[in-house]
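*Asks:* below: sequence and its predicted model.
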Amino acid sequence: MEKAEIGLIGLGVMGSNLALNIAENGHPIAVFNRTTSRTGTFFEAAGDLRKMIVPCTTLAELADAIKPPRPVIIMVQAGQPVDEQIAALREVLSAGDIIIDAGNANFRDTIRRFSELDGSGLTFIGMGVSGGEEGARHGPSIMVGGTEDSYKRVEKILIDISAKFEGEPCAAWLGTGGAGHFVKTIHNGIEYADMQMIAEIYGVLRDGLGMKPKEIGAVFAEWNKGRLNSYLIEITATVLAADDLDTGKPIVEMILDRAGQKGTGKWSVIEAQTLGVSATAIEAAVSARILSSLKDERLAAEKAYGTGGVSKFSGNRDKVLHDLELALFAGKIAAYAQGFAVMDAASKQFGWNLPMPTIAKIWRAGCIIRSQFLGTLADAFEKSGALANLLMAPAFIEMMKEAHPSLRRIVAQAAEAGLPTPALSSALAYFDSYRQGRGTSNLIQAQRDYFGAHGFERIDAPGAHHGPWAGGG
């Protein structure tokens, strides 16, 4: 076989599937795994695609198997393992070769790695890949950060393996440095909020309306035919309809209510706060996962306090279901508005010039948050140009005017019923705060001036001013 066009290190679930995707799309690939037995197992299981795969037992063999300039994808655990792999590759690669970190890296680590490779002759790409196992195998959404020239050298491969939305590839160069990994981080933050709000609606349907999993699944399946059409709504309907093979009970009822996380949601919250951008729905979703991990404490608290007087939702069921659909839609809009606001701030901070319409477009297929909604979002950015906030796009103003009263009713009823809706409540508070021209922080400024002489601005005169209190601190 001719030499490979690209190499890949790390044959875990994502790496293996990405390698098969590359091979299936006609690009010869050399592969390496630290545990060499896994390389052999992967190669034997590749079937007809083996003719496109070069299994390698050493990094030197990997480098020799690829046509220069050599692009090599790293698919290993984020953090120190990536640094160790880069150090090892520096021993076998040559000037002009490209190291591509396609894991869930912290974008600040990506920026550091660019700096550390500066002057080495090697090129680096930080690449966000979304879509999970299925996406990696059949077409993920790909978010690339690095020099535009380095992207162009691997563009054909990335375009070929990416998901397609109505023929358009869901892969793009987004900016220099850590841009790709930052966008992937915010994608995951939005994903956290989306999933949490869906879970909160599920809780209302289960505990507020007394519905069984299959009934709830049917509701989500119906919603998936309309404005909420998305991958997450689709799989929610599917999992709620599934039965446990061991007990015959709905599988969702056999799953412990303790959610895990791998760090990207937390990173998105940290960066939002560092950039001074309010992302309360995302923050609430991350906090909800943290609270979910405290299973023993929650059981003890329930014993001490009871369930808080949980009661059923009142009113016409069809009306409540309609409100729940619109409430979820309004919460989704708020979460996306926050995520894109964070990306806008980072774009300015790091000089990336992130293309917001393009980001929305490459999320329309392949990734976990893919949805019909993203087409509307892309159109909004293209029509409105630079938006301070998605909530100010004309199309979204109209949608929120229709949906926010339902969000308000659901949050209020949930509070009355004792049902937690942290992300939906945060989304509502964010919306109400954002549209309030005269807020209440004037009192906070007065307090700060009183105890710390921090000063404040007046509504009738420029400059810094102090109040009529003396020595209040």
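*Replies:* Structure received.
*Asks:* could you use CA atoms for every contact and neighbour count after this?
*Replies:* Fine.
*Asks:* buried residues, stretch 257-265. List them.
*Replies:* Neighbour-count burial for stretch 257-265 flags Thr264, Gly265 (criterion: 16 or more other C-alpha atoms under 10 Å).
*Asks:* take this one as well and set it beside the first:
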Amino acid sequence: MTGFTPAPSSADLGVYGLGVMGANLARNLARHGHAVAVYNRTTARTERLMDNHAAEGEFVPAADLADFVASLRSPRVAIIMVQAGAGTEEAIGQLAELMEPGDIIVDAGNTLYTDTRRREEALRDRGIHFVGMGVSGGEEGALLGPSIMPGGTEESYQRLGPMLESISARADDGAPCCTHVGPDGAGHFVKMVHNGIEYADMQLIAEAYDLLRHVGGLSVAEIAEVFRSWKDSELDSYLIDVTTEVLSRTDPATGQPFVDVIVDAAGQKGTGVWTTQTALELGVAVPAIAEATFARAASSSADARAAVRGASIELGASQDAPLAGVEREAFIEAVRQALYGSKIAAYAQGFDEIATASAQYGWNIDLGAMATIWRAGCIIRARFLEDITRAYAQEPELASLLTAPVFSAALAGALPAWRQVVATSALTGVPAPAFAASLAYVDQLRAERLPAALIQGQRDFFGSHTYHRVDDPTGVYHTLWSTPERAEEKWN
């Protein structure tokens, strides 16, 4: 294969980078009737793909990058599937030198949207389309049908769209889980927020498990059955299925529940951090996502955890006896309702972040379409995304997802149990930071008045930062705090 030279213009598109994700994406494209050029800097990976999967479709292998580009029909499309960072930067530069105006380079990795915006602008000046494309679904999704979130120009999507839609997951109504998200970095931004919501969803599920085990007194096997039963509720989702499988597994080496032999330090690759940092920059509240990110960091702080555990008596941690009987069943239901309420809040925060960025950058992102393409293929696919899709179809300009009738009614029903669960968490010392932060978020948005008025007064006192008055909301005022009469000045 290393001496093979592909015929010019013989491939519909190409995949550069044949790790598991890249190879699976190439196979998915080939299985759907597209001629796929394949290239990897380590030729052995290209050879392995051809040795194992050549019969699945039409592949056009190349050992040389120039041959890879030459094999693409015009306008050329090259999808990069390499490690984010320096590897992606290098691949983009190499391809750009070989491509012509009108050609398309697609970055399908997890890339910070600001890098995508920078790269898109630079390549636009050279006449090359650059598409930042989010792909969710993991290795299996890449092969069998992911949720795909491409940004870039409308013109590039006219070329890419039919191919991407053909390989994407399909929702129950048959709609492809792929759509053009918006210009420049919009696709990678939406994928970033998707991952932030994923962080929150996973943390909330983990907190539910912890409460059921250490307050409810359920065994791991019993908790697995509880999660399995929740498939018949509005909590039905891929992550609930995953949780059920993990909790149902027994470690063959020790005979213990599998979850008990895993070190309790959660890893992360940065998208939760990006989502949180970006929300701070945009001035958007995403407390569930932030607490989920912080919880992973806290779980990995082994030395600090050990030190604080040693001081637990002084800290006054309290743990009552596990619940039993009717009380236990009632607590299980309360946790279910708290989980659903928190999940609604977390998704509302994510959609608010997308809406805010869309307005700031002029992306014009269709929030309902984002919910639509997350219904299958992606990690956060869930039954209640159908409700989100319908909510935005009925009112595209929702100020908050919490105001949609289906969710406002659900929150009203869940709030009493949700408060009980958060209070129980605090009283027993079983941490549930994402549950608590999500509840506080809803309460903040519901409040008639917030203590922010006091904060503005404080800021004006020590920094002359000014304030608005309720009887003159457009006016800008400052109080002369150092004068005996505390005189007030209007600054505009």
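*Replies:* Received the coordinates, thanks. Everything numeric here is computed off the predicted structure, so don't read it as measured data.
*Asks:* please pull up the equivalent of Ser166 of structure 2 in structure 1.
*Replies:* Aligned by TM-score structural alignment, Ser166 of structure 2 pairs with Asp160 of structure 1.
*Asks:* can you check Leu143 of structure 2 too?
*Replies:* Superposed on structure 1 with TM-score structural alignment, Leu143 of structure 2 falls opposite Arg137.
*Asks:* same question for Tyr16 of structure 2.
*Replies:* In structure 1, Tyr16 of structure 2 lands on Ile9 (TM-score structural alignment).
*Asks:* test my guess that that match contacts Ile74.
*Replies:* Yes - contact criterion C-alpha atoms under 8 Å: Ile9 of structure 1 and Ile74 qualify, at 4.9 Å.
*Asks:* now do the helices in the stretch 251-400 of structure 2.
*Replies:* Shown for the stretch 251-400 of structure 2, the helices assigned by DSSP state H, counting those that start in this stretch span residues 271-282, 287-299, 302-310, 312-315, 325-361, 367-373, 385-394.
*Asks:* closest one to Thr483 of structure 2 among these?
*Replies:* With C-alpha to C-alpha as the measure, helix 271-282 is the member of those nearest Thr483 of structure 2 (36.1 Å).
*Asks:* give me the mean deviation of the closest one from structure 1.
*Replies:* For helix 271-282 of structure 2, the mean deviation from structure 1 after alignment is 0.8 Å (mean C-alpha distance after the TM-score superposition for structure 1).
*Asks:* in structure 1, what residues pair with that helix?
*Replies:* Using TM-score structural alignment, the residues of structure 1 aligned to helix 271-282 of structure 2 are 264-275.
*Asks:* show me which positions of that stretch end up buried.
*Replies:* Quick answer for stretch 264-275 of structure 1 (16+ other C-alpha under 10 Å): Thr264, Gly265, Lys266, Trp267, Ser268, Val269, Glu271, Ala272.
*Asks:* counterpart of Ser482 of structure 2 in structure 1?
*Replies:* Match for Ser482 of structure 2 (TM-score structural alignment): Ala470.
*Asks:* meant to ask about Tyr441 of structure 2
*Replies:* Under the alignment by TM-score structural alignment, Tyr441 of structure 2 pairs with Tyr430 in structure 1.
*Asks:* please apply the same query to Val69 of structure 2.
*Replies:* For Val69 of structure 2, the aligned position in structure 1 is Ala63, judged by TM-score structural alignment.
*Asks:* so its match is in which element?
*Replies:* helix 59-65 (DSSP states H and E).
*Asks:* next helix or strand past that helix?
*Replies:* strand 71-74.
*Asks:* packing partners of that following strand?
*Replies:* strand 6-9, strand 98-101 (3 or more C-alpha pairs under 8 Å, 6 or more residues apart in numbering; DSSP states H and E).
*Asks:* grab the longest strand from structure 1 for me.
*Replies:* In structure 1, assigned by DSSP state E, the strand with the most residues is strand 123-130.
*Asks:* quick one: contacts for the match of Ser166 of structure 2?
*Replies:* Shown in contact with Asp160 of structure 1 (C-alpha atoms under 8 Å, 6 or more residues apart in numbering): Ile22, Asn25, Pro169.
*Asks:* what is the aligned counterpart of Ile459 of structure 1 in structure 2?
*Replies:* With TM-score structural alignment as the criterion, Ile459 of structure 1 lines up with Val470 in structure 2.
*Asks:* the residue nearest to Val215 of structure 2 when sequence neighbours are not counted: neighbour count?
*Replies:* In this structure, Val215 of structure 2 finds its nearest non-sequential neighbour in Pro322, 5.1 Å apart by C-alpha to C-alpha, 6 or more residues apart in numbering. Pro322 of structure 2: 14 surrounding residues under other C-alpha atoms under 10 Å.
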